[in-house]
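Asker: Just to be clear, the model below is a prediction. Sequence and coordinates:
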Amino acid sequence: MKAACRGPQAAVFFPPAQFERKEDKLRREARAKEICLTCGVKKECLEYALSIREPHGIWGGLNEAERSRLLAERAG
């Protein structure tokens, strides 16, 4: 309920159903990450995404590849 991503801007956190060009993906992800910067539950969001191994979208300010790297780092 406290997440900054709630509402109409939520669409920028996930890829569209159709093909997305790399430049468009980078812009969309940058916008989502900007929203995450203002979020009061960013840490909880990221930890949730990591715990369930969420394969899609921006969660806690990180995209899929960034979360994967973080999990690998934590695994040591």
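Answerer: Sure, I can see it. In this text, all values refer to a predicted model and were calculated from it rather than measured experimentally.
Asker: hey, let's count contacts and neighbours off CA atoms from now on
Answerer: Fine.
Asker: where's the residue nearest the centre of the chain relative to L26, distance?
Answerer: Taking CA atoms, centre = their mean, the centroid of the chain lies closest to I58, which sits 1.1 Å from it. In this view, I58 and L26 are 11 Å apart by CA to CA, to the nearest Å.
Asker: Tell me where this protein has helices.
Answerer: 22-37, 42-52, 64-75 (DSSP state H).
Asker: Present the ones you listed as a markdown table; the columns should include distance to Q9 and mean neighbour count.
Answerer: Putting the helices of the chain into a markdown table (distance: least, CA to CA, whole Å; neighbours: other CA atoms under 10 Å) gives the following:
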| stretch | distance to Q9 | mean neighbour count |
| --- | --- | --- |
| helix 22-37 | 8 | 16 |
| helix 42-52 | 16 | 15 |
| helix 64-75 | 19 | 13 |
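Asker: Presented hereafter is structure B, for comparison with structure A:
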Amino acid sequence: MNVLPRTHALPPSPQGGPGGLPCLTTARDVFARSTDEHAAAARQREEAAREVCRACPVRLPCRRHALAERIVHGVRGGLTPDERRSLLADT
């Protein structure tokens, strides 16, 4: 299982780090499911994470990275783990 941070493959900002990416400056807990989370709560959390991703300037590179590395946990690039599995199954 390959679990890398969302910004692992992203180009550094001019300041040397990932900068003010929404997933790093917002409530980070919306991106990963807790072990005791119920399905309805998971859907609400995932939608909140997807909303953060919609405004992100590196959403597509993040999504491509999550698909290429087959990251199985958390919302990445606006896609849930189930959505990524479905996309990968279609290829």
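Answerer: Received it, and whenever you're ready, just let me know what you need. Given the structure is predicted, the values throughout are model-derived calculations rather than measurements.
Asker: So after superposing, what's the score?
Answerer: With the length set by TM-score structural alignment, normalised by the length of structure 1, the two chains reach a TM-score of 0.87; 73 aligned residues with a CA RMSD of 1.2 Å.
Asker: on that earlier part again, what residue, apart from its backbone neighbours, is nearest the residue nearest to the centre of structure 1 spatially?
Answerer: F13 (5.0 Å; CA to CA, 6 or more residues apart in numbering).
Asker: What residue in structure 2 is paired with the one you found?
Answerer: Using TM-score structural alignment, the equivalent of F13 of structure 1 in structure 2 is F31.
Asker: what's the burial count for its match?
Answerer: 24 (other CA atoms under 10 Å).
Asker: That one and A39 of structure 2: what is the separation?
Answerer: For F31 of structure 2, the distance to A39 of structure 2 (CA to CA) stands at 15 Å.
Asker: Return the residues in contact with whichever residue in structure 1 pairs up with L79 of structure 2.
Answerer: Aligned by TM-score structural alignment, L79 of structure 2 pairs with L62 of structure 1. Contacts for L62 of structure 1 (CA atoms under 8 Å, 6 or more residues apart in numbering) come out as K33, L46.
Asker: Try it again at 10 Å.
Answerer: E29, A32, K33, C36, K42, C45, L46, A49, S68, L70 (CA atoms under 10 Å, 6 or more residues apart in numbering).
Asker: likewise R54 of structure 2?
Answerer: With CA under 10 Å, 6+ apart, R54 of structure 2 has these contacts: P22, L60, G77, G78.
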